[in-house]
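Visitor: Have a look; sequence and predicted model below, questions after that.
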Amino acid sequence: MTDILVLGAGYTGIAAAIRAAVRTRRHGGRVTLVNASPRFTERLRLHQTAAGERLADHSIDEVIAGTGIECVLGLVTRLDPVRREVTVGERVLGYDKLIYALGSVTDMSVPGVAEHAYDYDDHDQAVRLASRLRGLDKGLDEGPDKARDKGTVVVAGGGLTGVESAAELAEAHPGLRVVLLTRGRPGAMMGAKARAHLDRALRRLGVEVRDGAVVTKVLPDAVELAGGERIPSDATLWTAGTRGLPLPEQAGLTVDSRGRVVVDSALRSVSHPDVYAVGDAAAVSQPFGVMHGTCQGGVPTGLHAADALAAELRGRTPRAFRFGYVHQPVSLGRRDAVIQFTHPDDTPRRWYLAGRWAVRYKETVSSSPMPSYRLLKRGLVPVALFRLSAAFK
């Protein structure tokens, strides 16, 4: 038997685990999936959870049922690539091959973020933010002074996650003031027409955009900017950057400046080839540069790593991973969206979608992956699981 250990049960980790179980079953593969929580979290939709929407709840056992994969619940505290061991709680798990899919976490290098800001590192954080916003709404309804200031929500970070969150929260809580802080212009990676639609949507929803804003400190009731200005905040959501967990670097794996595992063309660690790294946890080089973390690129890396591992077990040379981006889909509340189509290097093409057709497109590409996982269990690789991502092999 070949013991294959998959760390992390997000979109990428589950896709890798199911694919590895299917592809290695006849060659002695035995797959174990490790995750801290029994719940499968749809991170693409955490901004909806934060806005108070109730989404379908899926357990990991439900997702992997029928695959033969063993699920071990617990926090990974140590990785030893020399002994080929992983410590999970009080258990020590050995492996022959490992797929590292623990993703990334919020970059909390700015003072006060860890103590005073909400983030999307797990589902519970989004639920707590939703509860806080409901409390602010209730306070507005019951407040004796109707002329008093609105409650303020600050979203720090003008990337796609920050834009989606600001729009979603503003639409769901029209009585609250929503401020989006960003160093550059929101949607800066888009073409001019798509960016103009995004700007109009944020204005329509009442989102106050502060570009050129550099946050230096998060306080319990405010956000401090470079220059000393303070913006009062009843709830601060931090979406300004991510980095890899410290686990790989502590284990001696080669990582980049953001803590991501540096991999070769087959997605194996350049320092420890028995370890594959995928998704946000990996620094994957392509002709256009290092990929940035998205589900669009993450799931294909998970599928490719499983295929490469299966090829190794059969004594074959794994193929090089090839990938190109196709789109930048952004929801702007539940009734609006904009889709910027891109070249493989993620630079914008002329084409874009906006409005109701963009909403339909966005809901299709970010819909629940459960139907796709069911097909994957049967040995199929549905296009939907690639998120229309133009992964090339």
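Guide: On my side now, so go ahead. Nothing here was measured: the structure is a model prediction, and the numbers come from that model.

Visitor: drop to CA atoms for contacts and neighbour counts, all remaining ones
Guide: Fine.

Visitor: how close does the nearest residue to residue 259 once chain neighbours are set aside sit to residue 62?
Guide: Using Cα to Cα, 6 or more residues apart in numbering and skipping the chain neighbours, the partner closest in space to residue 259 is residue 244 (4.5 Å). Counting by Cα to Cα, to the nearest Å, the gap between residue 244 and residue 62 amounts to 28 Å.

Visitor: now residue 277
Guide: Using Cα to Cα, residue 277 is found at 25 Å from residue 62.

Visitor: These two - which one has more neighbours?
Guide: Counting neighbours by other Cα atoms under 10 Å for residue 277 and for residue 62 shows that residue 277 has the greater number, 32 against 12.

Visitor: Let me see the contact set for the more buried one.
Guide: Residue 277 sits next to 99, 100, 101, 261, 263, 267, 268, 269, 305 when contact means Cα atoms under 8 Å, 6 or more residues apart in numbering.

Visitor: I figured the second one was touching residue 7, is that so?
Guide: Yes. Assessed by Cα atoms under 8 Å, residue 100 is found in contact with residue 7 at 5.2 Å.

Visitor: take a look at this one as well, against the first:
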Amino acid sequence: MTDILVLGAGYTGVVAAIRTAVRTRRTGGRVRLVNASPRFTERLRLHQTAAGQRLADFPLEDVVAGTGIEFVQGRVAGLDVERRQARLEDGRVLGYDKLIYALGTVTDASVPGVAEHAFVYDDYAGTVRLAERLAALTSGTVVVAGGGLTGVESVTEIAEAHPHLHVVLLTRGRPGSMMGERARAHLDAALERLGVEVRTGADITKVLPEGVELAGGELVHSDATLWTTGTRGLPLAAGSGLTVDAHGRIVVDSALRSVSHPDVYAVGDAAAVSQPYGVLHGTCQGGIPTGLHAADSLAATLRGRTPKAFRFGYVHQPISLGRKDAVIQFTRPDDSPRRWYLKGRAAITYKETVSSSPIPTFRLLKRGLVPVWVFALSAGLG
């Protein structure tokens, strides 16, 4: 019997656990999945939760039912990679032979006041608190910090759902700067249509209870501030002695094993995965293939085989612009923009298809099948 522990039950953790259970069933694998919450959180849709929309609830015990996976509810408080043990906040200690680390990242709160005064997307409960705050405002200003994909999706969703509020997007660069010119033009038009005030070149130096302070001392009033400017790996990884990069992500080899502790596999946002064009940035697009590949690498190792090298190429940058608009920028494998893009109703259909409920994908994995789109994403640069 090989004890396999999966820490974290987001998109990558769940697919890694299910795939591992299927691939190690005949070699005596025992898989336990640990998560602080009993429900599966669709992180791709937290901006909808923030705007007050109710999403489907998926209990994790139901998600993994029929796989043989043991679900353990608890928050991981410590990790001893030498003794191969994970310690939970309630004192329970879980041993393992192989570990898949899928705890993701948390908001980078290095700017003073973020931890105390800003709303973040670190968990479902915090997002619900933001939704409750927005619902309670009959007037006022909402500030969203960060012009990346998360910031743009959030600011448009909030502006559409709460047209009586003044919504401000503060960003150092142009919103959606990674997209092509035509896709960015559509994005800009959507922000203008929704009445979002966009302030570029904004360098926030402090978050205050009722606003933010910019470099130079200017104060921007805010009745609710959402922080989306960047993430970091949990201190847990570095504190355990695992080799991490400058952002706290676990550095892995081509099989997605920790370079310092090969019995630990890291996936999704928690892993620093190198490809010929650079290190993957945290998206579900790349996260699910890493979860599947880590499971296959682990299974191959248990059979005495050499794992294959992970290869991945980006396909698109899908952005919802509220419930009535969207823009899709198609990309080269290195995530640079191609000429092609979609907008409007066609983009809405595309976005809802690629970011729909993951439950059908989980069901396919339980049957030992891998969705076709995963092969496309893992096609690499060939």
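Guide: Yep, it's here. Nothing here was measured: the structure is a model prediction, and the numbers come from that model.

Visitor: quick one: TM-score?
Guide: The TM-score (TM-score structural alignment, normalised by the length of structure 2) is 0.98; 380 aligned residues with a Cα RMSD of 1.1 Å.

Visitor: before we move on, the earlier item: any idea what the residue nearest to residue 259 of structure 1 aligns with in structure 2?
Guide: Aligned counterpart of residue 244 of structure 1 in structure 2: residue 233 (TM-score structural alignment).

Visitor: Can you give me the neighbour number for its match?
Guide: 24.

Visitor: Now for residue 47 of structure 1, how many residues are close by?
Guide: Residues lying near residue 47 of structure 1 (other Cα under 10 Å) number 26.

Visitor: where's it, which helix or strand?
Guide: Assigned by DSSP states H and E, residue 47 of structure 1 falls within helix 46-50.

Visitor: so what does that helix touch, helix or strand wise?
Guide: Other helices and strands packing on helix 46-50 of structure 1, by 3 or more Cα pairs under 8 Å, 6 or more residues apart in numbering; DSSP states H and E, are helix 123-142, helix 160-172.

Visitor: Out of these, indicate the one that is most buried.
Guide: Ranked by mean neighbour count under mean count of other Cα atoms under 10 Å, the helices and strands packed on helix 46-50 of structure 1 are led by helix 160-172, which reaches a mean of 24.

Visitor: Give me the next element, helix or strand, following that helix.
Guide: Helix 160-172 of structure 1 is succeeded, C-terminally, by strand 177-182 (DSSP H and E).

Visitor: how about that next one, which residues of structure 2 does it hit?
Guide: Under the alignment (TM-score structural alignment), strand 177-182 of structure 1 falls on residues 166-171 in structure 2.

Visitor: what's the average distance of that stretch to structure 1?
Guide: Once fitted to structure 1, stretch 166-171 of structure 2 is off its aligned match by 0.4 Å on average (mean Cα distance after the TM-score superposition for structure 1).

Visitor: mind listing what the closest residue to residue 124 of structure 2 other than its chain neighbours touches?
Guide: Spatially, and ignoring its direct neighbours in sequence, residue 124 of structure 2 is nearest to residue 41 (6.6 Å; Cα to Cα, 6+ apart). With contacts defined as Cα under 8 Å, 6+ apart, the neighbours of residue 41 of structure 2 are 10, 58, 123, 124.

Visitor: Against residue 388 of structure 1, how distant is the counterpart of residue 41 of structure 2 in structure 1?
Guide: Counting by TM-score structural alignment, residue 41 of structure 2 lines up with residue 41 in structure 1. Distance, residue 41 of structure 1 to residue 388 of structure 1, by Cα to Cα: 21 Å.

Visitor: looking at it, residue 115 of structure 2 is touching residue 109, isn't it?
Guide: Yes. Counting by Cα under 8 Å, residue 109 is a contact partner of residue 115 of structure 2 at 5.8 Å.

Visitor: Comparing the two, which residue is more hemmed in?
Guide: Of the pair residue 115 of structure 2 and residue 109, residue 109 is the one with more neighbours under other Cα under 10 Å, namely 18 against 15.

Visitor: ok so that one is a strand residue?
Guide: No. In this structure, residue 109 of structure 2 is coil, not part of a strand, as judged by DSSP: H, G, I helix; E, B strand; the rest coil.

Visitor: corresponding residue for it in structure 1?
Guide: Under the alignment (TM-score structural alignment), residue 109 of structure 2 maps onto residue 108.

Visitor: so where does the closest residue to its match other than its chain neighbours fall, helix or strand?
Guide: Sequence neighbours aside, residue 114 is the residue nearest to residue 108 of structure 1 in space, at 5.9 Å (criterion: Cα to Cα, 6+ apart). If you go by DSSP H and E, residue 114 of structure 1 is part of helix 113-116.
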